[in-house]
Each structure stands twice: as structure tokens, then as C-alpha cells.
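Sequence plus predicted model, see below.
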Amino acid sequence: MAALGEGPAAGAGFFPPLSAEDEEQLPAEIESLCMACYRRGVTRLLLTRIPFFREVIVGSFACSSCGWTNSEIQSAGRIQDRGVRYALAVKSRQDMNRGVVKTDSATARVPELDFEIPAFSQKGALTTLEGILDRAIAGLEQDQPDRRKTDTEVAGKIDRFISKLKGLKDVESAFTFILDDPSGNSFVENPYAPQKDDALEVTHYRRTAQQAALLGLEAEGSEEDSADSAEDLRNEVLHFSTNCPECNAPAGTNMKLVQIPHFKEVIIMATNCDSCGHRTNEVKSGGAIEPLGTKITLHVTGPADMTRDILKSETCKVQIPELEFELGMGALGGKFTTLEGLLKDIQGLVEKNPFTLGDGSCPDKAEKLCAFGRKLQQIVEGQMKVHLVLDDPAGNSYLQNVYAPEDDPELHMERYERLFEQNEELGLNDMRTEGYEADSSSHR
């Protein structure tokens, strides 16, 4: 029997795309020991790839003797470059039906009740917000009969707290649900996609040393080693092995430092998978964060604008006001492409939303996505005039001026002072780069 990941097409075979119409995508069944009655039960494992998300392993156990069941979900992909934090303002009963992907390393909190589900205290789950609360209630109720016999006071306090959790399910009053995952592999559904959800705030952040250690990640190298490595890359293309982000098969990635005319130095990384044919490129800034943020606004007037070069950094937000569309920081990563390529990537991103596919999808949501895709196609074909806004607080994004060195009448660039929240998201508030020499002298 071949080992997992062996051969060029192993990843594609083990992680087929998730599809409601694929009847051949059946889970593997393994006979297992039931930990409740110690008899034989059945474990079912489904290795699949959720579109717009990543590879996951869905597992469930059922015992026909005692009726005990259990289920969990595990991420089969890599740990993301940044952690993610979702803050959802729950105001109606409909919010309880939002899809939630909660990994083992995620922490769930409700500040109004001072309630927290710590990381690694529960198995990962693909569920809803109501399912998260049901799981917490079931865990608290599990030992209540024994507590009522041994400690009635503690049992009474837990009963009152369970009643408050059940009140959250009925949304008797508005509350905040926070899902914080340093691995970056958790997710909370936006039912209004592709429009922005005002009730949902998504923040990507850099992990602390404690969070990295909790995830089993090695400490980063010194700044001097990083500077030496960057210097060596200036005159050569670096090739290293990795896994394909689509099929998880072994693939190769090329990395090169490139100087963009009239802009700055960037790092371009390109991945090519011989197994499934997937190709992708990602761009990261090779310089420092700029002192001022940059907001670039382009009035798209025709098909000729589709050939403009665009450098979208991973800290850049993309907005199309006429469509009430906003693409947050971190989405699509860094890209060096054309305006047409960026619009095609956005179109593919919103069409593959897993919560609008399959039997559980809502026809209204699917129709909204189709209508949004048609409007994007009209922009590409020059049938609709819109404004494209690139808002990058790090100042590392770029949009080509086709009239250079003259001013572009359809292109407007604005530099602005970053807000405290933007500096916090970029990790600049706690960064200190001056005064070390004075501190060293005072300690001598």
C-alpha cells in the first residue's frame, strides 16, 4: 500500500474537491473501539478540499451497541502565515445559522458572559454558531447529575450559566462572538458575500512567540541572517520544494527579487504543480513599510485600462464602490498582475464560496454571486464604468500610470497618516527602532 503523499498525483487523489453532486466521493470506513462501551464501532474519514478554503479531514465515529457518536474536523493544510480573529456582532436569530470552521487551536469567546472555550479543549468542528453553543452546553451538562449529589451549590451556579447560554441561542439580547485562531485556519461565514458584512470584523495578525510555540513552530532566525539571505537572492533565482496549495502534491516554487521601475524592490514567488497544472504567483514587498499609507483610485473607463499593471500587497484592501464590494487585507495574498487579472481572481474567489454551494446553499445567495460575476465581466468588457480603490496602509501597492512621466487624468494617489488601529494591525505600535545605543550606555 502506497504511503500518503507518495507519487505526483497523491495529493489530488486524497483531497478531491468537495461537491454535493459527486456520488463517488465516499468516506473510508475503519472498524474502531468505542471508548464508551468498549465494543466495536465504525470510524468514517473523508479527506476533501473545500473550495475557497483549504484541505480538511472530516471524521465521525458511531457505535451501534451503545449509540455513542462523535465527530471532528482537522485542517490538512499548512499553518497560515498569520493568525486570524473574527468578531461577530450577533443581533438576530439568523446569525445563529452562520457557518463556522473552528480548529483545535482556536479560542471562542463571548465577552458579555465572560465565557471562553480555550484552545485545544475541543476537537475541530465544521458547524454553525448555534452548534458551537450547543456543544458548550452539552459539555457543561455532562456531569451535572453527579454534581447535584456532591456539590449542590456549584451545580446550581452551572445551571444558571447554562440558562444564560441557552438565552444566547434565542438571541434575547445582542452579544459578540469572537473566534481567535493563531494558526489562521478558522473561518466564520459572511452571508452577504460578495458585499462587506458590517457585523463581522476580520483581523489578521502576527503570532506572538508563545502562540508560535503552542503551535509547535520554530523560532524565527535573527535579523542579520535574514539580511544576508536577502542579499544572496538579488542575483539568483532561488528554487525550493513545497506542496501544491490545490492538490497538496509535491511542487516547486521559484523566488526572485525584482526591481519595479518607478516603484521599489519586491519579491516574486511562483509555484507550478506538474500534478494538477495549478500555477500561482505571489508578491511580497522587499522593502520597509512606508511612513505613510497609500490610497490609489482609478476611474475605469474602458477595456484599455484592463492592461494596467497592478501590484497588490497582502496588506492592501480593494474596493469597488459602485458594486458595494470590499476585499479585505490578506485575501488573495500579494499579487503582481494586470487589472483584468485582478478582477478575474476576485470573480473566481467569490464564486467558490463553500457556504453558497451544495444542498445547504440559499438560492438568493447563489443568484447574488452570479449577478456580481456578470457585473465584473461587464467591467472587463468595458460596458460598465467604475472606480477601483487600492487602500494600502503599508504603502506597498502600485498601479501603473500609462501616461508616465505625465500625470494620469484617471488616476489619483493619496498619501495619509495611518490610524492607531492600522499601526496595531501592522505590528508597528510595539516596534522600537531608535534609542538602543542610549539605553546600552545607561546600563554600563
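Perfect, I can see it now.

rest of the way, CA atoms for contacts and neighbours
Will do.

Tell me, how many residues neighbour Asn243?
A total of 19 residues lie near Asn243 under the criterion other C-alpha atoms under 10 Å.

how far away is it from Asn272?
10 Å (C-alpha to C-alpha, to the nearest Å).

Overlap of the contact sets of those two?
Shared between the contact lists of Asn243 and Asn272 (criterion: C-alpha atoms under 8 Å, 6 or more residues apart in numbering) are residues 251-252.

Asn281: neighbour count?
Using other C-alpha under 10 Å: Asn281 sits among 17 other residues.

here comes the other one, which I'd like you to weigh against the first:
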Amino acid sequence: MAANSEDIYRNLSADDYEAAPIVVESVCPNCEENGETRIMCTAIPYYKAVILMSFECPHCAYKNNEIQSGEAVQEHGNELVLRVQKQEDLRRQLVKSEYASIEIPEIELTIPSKSQPGEVTTVEGVLQRVHQGLSQDQEKRRLLDEESAIQIDAFLKRLEGLMDLKENWTLKLRDPTGNCYIQNPDVRHVDARCIISHYHRNLEERKMLGLAADDEVEEETLAPAFESYEDAKNEVLHFGTSCPNCHAQTSVNMKPTDIPFFQTVIIMSLHCEHCGYKSNEVKSGGAIKPQGCKLTVRIEKDLDLARDVLKTDTCAMRIPEIDLEVGGAALCGRFTTIEGLLTATKEQLDAQSSFFMGDSAENEEKAEVTNFLTKLDDIIALRMPATIILDDPTGCSYVQSLTAPLDDSRLDKEFYTRSYEQNDELGLNDMKVENYGELENLAEEDEEEGESTDAK
């Protein structure tokens, strides 16, 4: 009978004597004598299942520790950009897999994927590991290649300057498995110095993760042609893809549809016939609106919790009564209800606080987070009135009105002009939209002149 995943990845407990590590004899990479590798499979909140490995050689005292994710590869890769400005940023806990790459642009440092094992460390620990790795052979370099040793000494001083925060610097963490995290010091508020984004893996990353064959080539998917936009709305499109759970070939169904009193949205659905995995996603089908939109919903009745909500990837959420701020990238775009949005927020905050608040956390901090989650439960159970503010700079988020097309007394809409920073984040400042037709005509004329010159 196949083993249950709960039996393999056990929660660590002082009373659980069966959760002893597995001891495997293995060769020491330092002296090539036999040592021992201890393997422990456990489950920790938010990072879920992990495999802990520790090697120790009794002959040369060499030690090595490693952590690997026991979870399946996520549907999308993720990229985190942290602006390190304070001492608390250096103390942030960081989780990375062996496939993650790290970049620090200020000192032109790049740590490629699969060059380091997966680990749970801190932001400062990343610099310390690089510093330790470059320092260990410096005495030999000074004898064999003095010029290289001098350059490395200068680089080590720059590393020490970053650890002492003599200047602000940026840490970029990109993980195609989607299993990397950087701690948010205050889970109730938007992390102003850390930007999280999700992306579709390219072919090279899929090959590295074993999700694509080595001889596979990128194929262009051509969308079917329709005579009119209305024909596209009446047709369900099918696109071939790999299942994010079992990696078998399946298809994604996509169909545009209209939301009454709003705009067109694109519904995407995946159902794998091999493993039964299901995934649903909703994207805004319209262009970025000329103005941003702020939607304010007052939760007073059961009907308010049942309102439909379309939240885009750029939409931020705020609840003033409990001092909660959630950034747009924290929760992916989704079509749900007010209750579903609150429940998803609570689950994510609960998971983050459980993982990053271990035995070393202060009791006051634990009590504060517990009290905060209790208040969120009270809002969902209508024991506490609250106001949800959805702020979307693209203007493409939507909250159902209970009295449409008339005004809703518990739903307010406010349109505003985006700032330069918001336009820059959306990529609007770099778009050339003026005189586009004239530029296109000039390009066609130049092409015709070139053809006539070649003919002559």
C-alpha cells in the first residue's frame, strides 16, 4: 500500500518519538571517507513539506546542511525584489530552493541557480555565505595569483559595507519553482520595500525543472481568426499546456464574457483528466482605464459578504478598522466574493505568521497577530462591522452592486488620476501612442522606397 504524505512529512513535536531522522552512509566530498547523512521529512506551515538533510564526517569534521522543498512545483515562478534599507531588513528570514538565482545589482553579484543548495536563512546570511566562500582560499590566491586576491579583497570590503548598511542595496530573488519567500516584518501591512511578482516559466526553466524534454523547442501558438469580436465571445478557445500538478499534457479552456454594468473579462479553466487537478482564473479583458478606481464596501449584512468581486493583480486591499493593508501582488487576480476574498487573505496571513513566528518570536508579537486574526474572523462572521477598500490603479477591478443600475448605499466608487509612479509601474510612461498612424505610414513609405531602389 502506498504511503500517505502525512505519514512521510510529519509535524515536528517533542513527544513524537517516531519522527527520528533517517541515517544514510555517504561519501564525504572533502576527504572522500564515509560519513553520515541524516534526513528528516517534516511539514512546516506556509512552506509546507520540506526535506532536511545534514551531513557530518567523523574523519575530517566536515559538515553540511541543506533543505529541499517536498512540495510540487507551483503553477508559476515567482520573483521577489527587496530594497534593503534598515537593520530589520537584514534580519528578514529567507527561503530559497536550489533552483533559485540571486542578484545584487549594486555590486554586480549574481548567484546562478543550482550553484547553492536550498536553505532557510536570513538576508544577511546570504551575504555572509558569499563572504565566507570567497574568503576561505584567499591565502592560496595571494601566493598563486596576487592580482586576483587583491580584487577579491576589494569585493569583500564592498560586501562588508552592504552588511553594515553603509549604502542601500537591492536583493533580487528569482525562483522558477515558485517556492521562495522573504519574510514580511508586519504581515498586516503592505511590504513597502519588497515587491512580489509571478511569471510564466520559459522553456529553459521548464527543462531545468524536468517539466519539458531536453529536445523540446518553443512553439508559437496561433490564435484562431474570427470575423468579429462577437464571434470570439461565443467560442471557447483551447490551448495545449502541461498540468502544473502531474505535468501531463492537457488543455486550458478560455472564453471572454461580459459582466453586467462593467466590462468584458476572460475566464480561463484547466482540468487535467490524468490527475484530476483543477484551476480557474479570471482576467480583465479590457484596456487599462484612463483613471484609477477606488471601491469602498461597507460590510453590514450577509448580502455584502456575497457580493461578487473581480480583483486584478494590481489591486490593493485595505481594511481601516483592523489596520490591514494587502498589496496587489500578495493575492493573485481572482473572481470571488467578499467573503472569499477575506477568507483567502486570512489563510495567507495565518500561514505567513505561523511560518515566520517560531519559538524565538516575542510573546507580545504572537499575541498581537493572534488578536488580529481573531478580528478578521469576527468580520467574516458579521460580529464586527468593517469597510473594505479596493484600490486599483488600472481601474479594472469590480465589486457587484446590489441595486444596479441605481446607486448602492453601501458601495462607493471614486475615480482618480494616477500618479507618475503608478503609470511607470504599469509601463504607461514608455508607451508611444501619439501620432502612431503617421509613424506607421512613414515606415511603409520608407519600405516602398527601399524596394524601388533595389529594383533599379
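Sure, I can see it. Just so you know, these numbers come straight off a predicted model, no measurement behind them.

Now do the residue mapped onto Asp143 of structure 1 from structure 2 against Ile107 of structure 2, distance only.
For Asp143 of structure 1, the aligned residue in structure 2 is Asp137 (criterion: TM-score structural alignment). From Asp137 of structure 2 over to Ile107 of structure 2 the distance is 21 Å, taken as C-alpha to C-alpha.

for Ile379 of structure 2, same thing?
47 Å.

The two: who's more crowded?
Neighbour totals were compared for Ile379 of structure 2 and Ile107, and Ile379 leads with 21 against 13 (other C-alpha under 10 Å).

Check the secondary structure at that one for me.
Ile379 of structure 2 falls in the helix class when you classify it by DSSP: H, G, I helix; E, B strand; the rest coil.

ok, back up a step: ok, now how distant is the match of Asp143 of structure 1 from Leu143 of structure 2?
In this view, Asp137 of structure 2 and Leu143 of structure 2 are 10 Å apart by C-alpha to C-alpha.

Quick one: the strands in the stretch 1-150 of structure 1, in order.
28-33, 40-49, 55-62, 69-75, 83-90, 99-102, 107-110, 115-117, 125-128 (DSSP state E, counting those that start in this stretch).

before we move on, what about the stretch 201-350 of structure 1?
Secondary structure of the stretch 201-350 of structure 1 (DSSP E, counting those that start in this stretch): strands located at 238-243, 250-259, 265-272, 279-285, 293-300, 309-312, 317-320, 325-327, 335-338.

could these be laid out in TSV, adding distance to Thr176 of structure 1?
TSV is the format used below for the strands of the stretch 201-350 of structure 1 (distance: least, C-alpha to C-alpha, whole Å):
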stretch	distance to Thr176 of structure 1
strand 238-243	37
strand 250-259	41
strand 265-272	39
strand 279-285	34
strand 293-300	30
strand 309-312	32
strand 317-320	25
strand 325-327	23
strand 335-338	34
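
Looking for the alignment partner of Gln347 of structure 1 in structure 2.
Using TM-score structural alignment, Gln347 of structure 1 pairs with Lys346 in structure 2.

what's its match in contact with, if anything?
Counted by C-alpha under 8 Å, 6+ apart, Lys346 of structure 2 has contacts 373, 376.

Confirm Phe415 of structure 2 sits in a strand?
Yes - according to three-state DSSP, Phe415 of structure 2 belongs to a strand.

That one: how many residues sit nearby?
15.

how about the helices of the stretch 51-200 of structure 2, start to end?
For the stretch 51-200 of structure 2, helices defined by DSSP state H, counting those that start in this stretch occupy the ranges 87-90, 123-135, 138-144, 146-163.

try the stretch 301-450 of structure 2
302-305, 338-356, 363-380, 420-425, 436-455.

for the shortest one, which positions count as buried?
Residues of helix 302-305 of structure 2 classed as buried by neighbour count (16 or more other C-alpha atoms under 10 Å): 304-305.

What residues does the residue most central in space within structure 2 make contact with?
Centroid-nearest residue in structure 2: Asn78, 3.8 Å away (criterion: C-alpha atoms, centre = their mean). With contact set as C-alpha under 8 Å, 6+ apart, Asn78 of structure 2 has these partners: 174-180, 196-199.

Quick one, which of these are buried?
Buried among those (16+ other C-alpha under 10 Å): 174-180, 196-198.

Any chance of JSON lines for those residues, columns distance to Ile338 of structure 2?
What follows is those, written out as JSON lines (distance: C-alpha to C-alpha, whole Å):
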{"residue": "Arg174", "distance to Ile338 of structure 2": "32"}
{"residue": "Asp175", "distance to Ile338 of structure 2": "31"}
{"residue": "Pro176", "distance to Ile338 of structure 2": "31"}
{"residue": "Thr177", "distance to Ile338 of structure 2": "30"}
{"residue": "Gly178", "distance to Ile338 of structure 2": "27"}
{"residue": "Asn179", "distance to Ile338 of structure 2": "28"}
{"residue": "Cys180", "distance to Ile338 of structure 2": "28"}
{"residue": "Ile196", "distance to Ile338 of structure 2": "23"}
{"residue": "Ser197", "distance to Ile338 of structure 2": "23"}
{"residue": "His198", "distance to Ile338 of structure 2": "23"}
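
Quick check: the two most widely separated of those?
Thr177 and Ile196 (14.3 Å; C-alpha to C-alpha).

quick one: Asn401 of structure 1 from Asp104 of structure 1, how far?
For Asn401 of structure 1, the distance to Asp104 of structure 1 - C-alpha to C-alpha - is 47 Å.
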